[in-house]
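Participant: Can you look at this prediction? I've put the sequence above it.
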Amino acid sequence: MSIRRQFSDPPPGELKLDAYLPYRLSVASNAVSQLIARAYEDRFGLSIPQWRVMCVLAEDGGLTQGAVVSRTGMDKVTVSRAAQGLSTRRLIGRSDHHADGRSHVLALTAQGAQLHAEVAPLALAYEAALISGLSPDEVGLLKRLLGRLQNAADALSGGKA
């Protein structure tokens, strides 16, 4: 059940959770992730981290787990578990890294690429439904603002997001 609240700015210097931007971003992100996670899990047996790993590999080709961590912002353990689950299902393969014998390169298998091609239209449909109430200019502004917030968070954390 969803609770609708009026969001107004509190007096300066007063913290009100519903007006606190980091909280609002987290709640919105969780709501979107949970909606999409249910669809991916129910229809395709994929978790959100597994889907993110698949998308990165579909876009960038073979990558090390470290590169996937950097690209997605997920932690090492989450990426490792997602990769293990995808590997078990034979959706990704692992090969030796040519320059680092301790590392492996992850890549989609043909079966993984086929599943990605099946899921991607659903992901785009969810995105379209989520932004249907926004104008193209508002969508562009939202993407730019989110990018700026992410850059600011990276800078404040010393680049260790």
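Facilitator: Good, I have the coordinates. Fair warning: this is a prediction, and the values are worked out from it, not measured in the lab.
Participant: Only C-alpha atoms from now on, for both contacts and neighbour counts.
Facilitator: OK.
Participant: Grab the nearest non-local neighbour of residue 56.
Facilitator: Counting by CA to CA, 6 or more residues apart in numbering, residue 68 is the residue found nearest to residue 56 once chain neighbours are left out, at 7.0 Å.
Participant: now swap in residue 110 and tell me
Facilitator: residue 91 (7.6 Å).
Participant: still on that earlier bit, quick one: which helix or strand includes the residue nearest to residue 56?
Facilitator: helix 65-72 (DSSP states H and E).
Participant: List the buried residues of that helix.
Facilitator: Neighbour counts over helix 65-72 (16 or more other CA atoms under 10 Å) mark 65, 68-69 as buried.
Participant: Give me the residues contacting it.
Facilitator: Contact with helix 65-72 is made by 52-53, 56, 75-76, 79-80, 104-106, as judged by CA atoms under 8 Å, 6 or more residues apart in numbering.
Participant: Going by neighbour count, list what's buried in whichever helix or strand comes after that helix.
Facilitator: Tracing the chain C-terminally past helix 65-72 and defining elements by DSSP H and E, one meets helix 76-88 next. Neighbour counts over helix 76-88 (16+ other CA under 10 Å) mark 79-80, 82-87 as buried.
Participant: A further structure is provided below for comparison with the first:
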Amino acid sequence: MTSAQTTALPDFDLERYLPYRFVVLAARLSSKLARQYKREFGISIPEWRVLLNVGYTEDLSIRDIEQRVSLERSKVSRAATKLEAKGYLAKQIDPRDKRLLKLTLTPEGTELLTKLIPIADKFQAELNQILGEDTDALHLALDRLMEETD
């Protein structure tokens, strides 16, 4: 207890607190994978997330990506602008809602993803090997949590 603290804190096991553990683990995993694609392709974590979502989800706007990956709109927008400048994405104003920018892959973006996905697949295989037979159970538990927190 510090000198400024006059009452005892309630018992709390931070190391078993799931939200804390998920955030720390997600940051570690994301950084480990990011080192690989950043070194080889110069892509940042937000750029990777935007590129991946545009490539594997149809009819996406910046707002959609922001909601899907829990990134601030400004980070998604900056990442999309950088990807557009590198020639990987194209932006178009949504004809149904002029406030939305729709994102699509360019041929160069498609080519980049064909090089990035094997890196992600190898990383996933490494994680599956670490988890072994617990992999399916983890996916089920994560699916349940994702559904409950929507």
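Facilitator: Right, received. Where do you want to start? Treat the numbers as computed from the prediction; the structure is a model and nothing was measured.
Participant: rewinding a little: the residue nearest to residue 56 of the first structure maps to what in the second structure?
Facilitator: Using TM-score structural alignment, the equivalent of residue 68 of the first structure in the second structure is residue 65.
Participant: so how far is residue 36 of the second structure from its match?
Facilitator: 23 Å (CA to CA, to the nearest Å).
Participant: now do residue 147 of the second structure
Facilitator: Taken as CA to CA, the span from residue 147 of the second structure to residue 36 of the second structure is 31 Å.
Participant: ok, the two, which is more surrounded?
Facilitator: The neighbour comparison of residue 147 of the second structure against residue 36 (other CA atoms under 10 Å) goes to residue 36, with 16 against 8.
Participant: Strands along the second structure, start to end?
Facilitator: 60-61, 89-93, 101-105 (DSSP state E).
Participant: Ok, which of these comes nearest residue 142 of the second structure?
Facilitator: strand 60-61 (24.0 Å; CA to CA).
Participant: how big is the offset of the closest one relative to the first structure?
Facilitator: Its matched residues in the first structure lie on average 1.4 Å from strand 60-61 of the second structure after superposition (mean CA distance after the TM-score superposition for the first structure).
Participant: Check which helices and strands that strand sits against.
Facilitator: strand 101-105 (3 or more CA pairs under 8 Å, 6 or more residues apart in numbering; DSSP states H and E).
Participant: what about the strand it packs on, distance to the chain center?
Facilitator: Computed by CA atoms, centre = their mean, to the nearest Å, the chain-centroid distance of strand 101-105 of the second structure equals 18 Å.
Participant: next one: stretch 103-110 of the first structure
Facilitator: On CA atoms, centre = their mean, the centre of stretch 103-110 of the first structure falls 19 Å from the chain's centre.
Participant: and what of stretch 19-28 of the second structure?
Facilitator: For stretch 19-28 of the second structure - counting by CA atoms, centre = their mean - the centre lies 13 Å from the chain centre.
Participant: Since that was my last question, I'll sign off now.
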